[in-house]
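> here's a sequence, model it:
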Amino acid sequence: MDIIQIIVLALVQGVSEFLPISSSAHLVLVPEIFGWDDQGLAFDVAVHVGTLLAILFYFKDRISKLVGDFLSSIIKRKNVGESMLVWAVGFGTIPAGLFGLFAKDHIETYARSPLVIAATTIIFGIILYLADKRVGFKNEANITIKIALIIGVAQALALIPGVSRSGVTISMALLLGFSRITSANFSFLLSIPVIFLAGGLKTLDLIKSSNHIAWDEIGLGVLISGVSAYLCVKLFMSLISRMSMTPFVIYRLFLGAILIYFFI
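Prediction:
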């Protein structure tokens, strides 16, 4: 890949991974617009690592406290601080793991068409709009294992290209009466094990592959996707309490229309 392709694709992944706008839709559209070849598995791994490092760095203090509370709860055999939130993230990850394990091949075969991506981009954009109208005031203290599983089932749907992992989990949390800040926070925390697992699977595929690895491209991809993802999450969280999801909904509808124009 040339330097422009690396920069653009890493930026696209970094910015779109945590916004409710579907990174998969962008990664289909952008190469088509510029006439680029597929970026390859190694680069996919790189940008996933970058976004994972970004969210870990953003939540580093929170994660440290959560891990401490969780370990204390195990030792004391009772809830300590926010230990229940760790359990919620763990249980919330199960549906995506199971869905990915049993449906990954079918998704790769049947659900990666431009028509599917355009349809899911538009449909789940409308769902985000409707969910945002039901925004409530529940916070993280109200997240139970049952609620985490429900949001986790929604997250599993994001394995279908165009749905948007952050978009569908934020939508479900809003529909369940949580505030925008809490919905976004839990969505991002829930993304950590999922991105880790997805990146791990891609890494295993890469290890099995005999293709040459361009480590300079890998390093640049990690850096750009990580920095852009961190800045994007930071900006999004600073604005989310003061704005609705409508701008993202409008963007998704526009993006879906562009996909239809280019591919249908």
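> from here on, just use CA atoms for contacts and neighbour counts.
Noted.
> how much space between the residue nearest to the spatial centre of the chain and H48?
Nearest to the mean C-alpha position of the chain, by Cα atoms, centre = their mean, lies R165 at 4.3 Å. R165 sits 14 Å away from H48, going by Cα to Cα, to the nearest Å.
> you'd agree A96 is up against G152?
Yes: under the criterion of Cα atoms under 8 Å, A96 makes contact with G152 at 6.6 Å.
> and the helices in this structure, which stretches?
With DSSP state H as the criterion, the chain has helices at 3-16, 23-34, 41-58, 60-76, 83-110, 114-132, 145-157, 165-175, 180-208, 215-239, 246-263.
> so which of these is the most surrounded?
Greatest average neighbour count among the helices of the chain goes to helix 165-175 (a mean of 28), per mean count of other Cα atoms under 10 Å.
> one more to put side by side:
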Amino acid sequence: MSLFYLLLVALIQGLTEFLPVSSSGHLILLPYFTGISDQGQAIDVAVHVGTLGAVIAYFWKDIKVGLLGTPRMLTGKIDTPGSKLAFLLLIATIPVIILGLFLSVSGLSDALRSIRVIGWTMLVFGLVLYWFDQKGPTHKTSDDWSMKDAVILGLWQAVALIPGTSRSGITITGARALGYSRADGAKIAMLMSIPTILASGILLGAEVAGDANWELMKYAGIGAIFAFVSALGALTLMMRLLRSASFTPYVIYRVILGAVLLIISYSA
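Below you'll find the model as predicted:
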């Protein structure tokens, strides 16, 4: 793998992980359009670690509260802001873990990695995001996050295992449908990404641990750093724009890309 291609993978992962445009879909499309072989799971793990670092850095104040409340949550006491946050993040992560294991064991995860699937999910879920972003009520903040909403958003998040859906996009869509503001819905979606990315990183890391070597580790380290920088920049920009803008620009991008992919798919 060339350094340029590695940086391209890291840049795409970083820019698209937290924007509602699907990082997995873009990473699947990259080898298809460049003709270069897939970057491999080790690099995937590395760039995911980089984006995980970015969201932790951006939301460190909230994450610190959750971490401090985790021991209390583990004893069954959900009576502080920290223990409540830790508990809700745990609840919201369960559906994606269950569905992810099912797709992996059944082999359906590989079957879904196609241009046609990504085209349809880009298009359809882009329009769903637009609908709820424009029509959804706005009467909740992140402080109103409840167990019921955590379960519902966890189910929305599980849908993102279909390539092209976008984990952040579908979770933000669910949050807007429940009545959260754009900024607060995005905040919840980003916090929900932490255990999800961590779980997928551990799973992939266990699969590639035996094949690790110093050359691969060097490339993985470079990829993680660039993914961290690009993800932090994209996340910071999106959260600032949400104070005065909607998700419409992302929807337009998704619809155009989805239409192009479907034309390519059905013309082949």
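> returning to that earlier point: any idea what the residue nearest to the centre of structure 1 aligns with in structure 2?
Matched across to structure 2, R165 of structure 1 falls on R167, judged by TM-score structural alignment.
> contact partners of stretch 165-174 of structure 1?
The contact list for stretch 165-174 of structure 1 (Cα atoms under 8 Å, 6 or more residues apart in numbering) reads 17-22, 124-125, 127-128, 131-132, 134-136, 150-152, 154-155, 157-159, 180, 183-184, 187-188, 191.
> contacting residues around the closest residue to S83 of structure 2 other than its chain neighbours?
What sits nearest to S83 of structure 2 in space, not counting adjacent residues and going by Cα to Cα, 6 or more residues apart in numbering, is G69, at 4.0 Å. Going by Cα under 8 Å, 6+ apart, G69 of structure 2 touches T80, P81, G82, S83, K84, L85, A86.
> from these, pick the one nearest K64 of structure 2.
G82 (8.2 Å; Cα to Cα).
> mind checking how far the closest one is from D38 of structure 2?
Using Cα to Cα, G82 of structure 2 is found at 40 Å from D38 of structure 2.
> so which of the two has more stuff around it?
More neighbours surround G82 than the other of G82 of structure 2 and D38, with 21 against 15 (other Cα atoms under 10 Å).
> from Y5 of structure 2, how far out is that one?
41 Å.
> L67 of structure 2 too?
The gap separating L67 of structure 2 from Y5 of structure 2 is 36 Å, by Cα to Cα.
> over to D44 of structure 2?
13 Å.
> what's the answer for P249 of structure 2, then?
27 Å.
> mean per-residue distance, stretch 87-98 of structure 1 to structure 2?
Here the mean offset of stretch 87-98 of structure 1 against structure 2 after fitting is 0.7 Å, by mean Cα distance after the TM-score superposition for structure 1.
> then stretch 224-233 of structure 1?
Stretch 224-233 of structure 1 sits 0.7 Å off on average (mean Cα distance after the TM-score superposition for structure 1).
> can you list contacts of that stretch?
With contact meaning Cα under 8 Å, 6+ apart, stretch 224-233 of structure 1 is reached by 7, 10-19, 47-55, 57-58.
> residues in structure 2 matched by it, start to end?
With TM-score structural alignment as the criterion, stretch 224-233 of structure 1 aligns to 226-235.
> now do stretch 36-54 of structure 1
Taken onto structure 2 by TM-score structural alignment, stretch 36-54 of structure 1 occupies residues 36-54 there.
> check the mean deviation of stretch 50-58 of structure 1 from structure 2.
Looks like 1.0 Å for stretch 50-58 of structure 1 (mean Cα distance after the TM-score superposition for structure 1).
> distance between that stretch and the chain's centre?
Centroid separation for stretch 50-58 of structure 1 versus its chain: 12 Å, with Cα atoms, centre = their mean, to the nearest Å.
> can you list contacts of it?
13-14, 17, 63, 188, 192, 195-196, 221-227, 229-230, 233-234.
> please apply the same query to stretch 179-192 of structure 2.
18, 55, 59, 63, 89, 92-93, 133, 136-142, 168, 171-172, 175-176, 239, 242-243, 246.
> give me the stretch of structure 1 that it matches.
Against structure 1, stretch 179-192 of structure 2 falls on residues 177-190 (TM-score structural alignment).
> got the contact list for F59 of structure 2?
If you count contacts by Cα under 8 Å, 6+ apart, then F59 of structure 2 has L191 around it.
> one more time with 10 Å
Counting by Cα atoms under 10 Å, 6 or more residues apart in numbering, F59 of structure 2 makes contact with K187, M190, L191.
> in structure 1, which of the residues you listed still touch?
Shared with structure 1 under both residues aligned by TM-score structural alignment, their matches' Cα atoms under 10 Å, the contacts from the contacts of F59 of structure 2 are K187, M190, L191.
> which position in structure 1 aligns with L8 of structure 2?
Taking TM-score structural alignment, the alignment pairs L8 of structure 2 with V8 from structure 1.
> I should have written D149 of structure 2 there, sorry.
D149 of structure 2 maps onto I147 in structure 1, with residues paired by TM-score structural alignment.
> returning to that earlier point: looking at the kept ones among the contacts of F59 of structure 2, spot the one nearest W120 of structure 2.
M190 (24.2 Å).
> please report the distance of that closest one from A183 of structure 2.
For M190 of structure 2, the distance to A183 of structure 2 - Cα to Cα - is 10 Å.
> and what of F59 of structure 2?
F59 of structure 2 is 13 Å from A183 of structure 2, by Cα to Cα.
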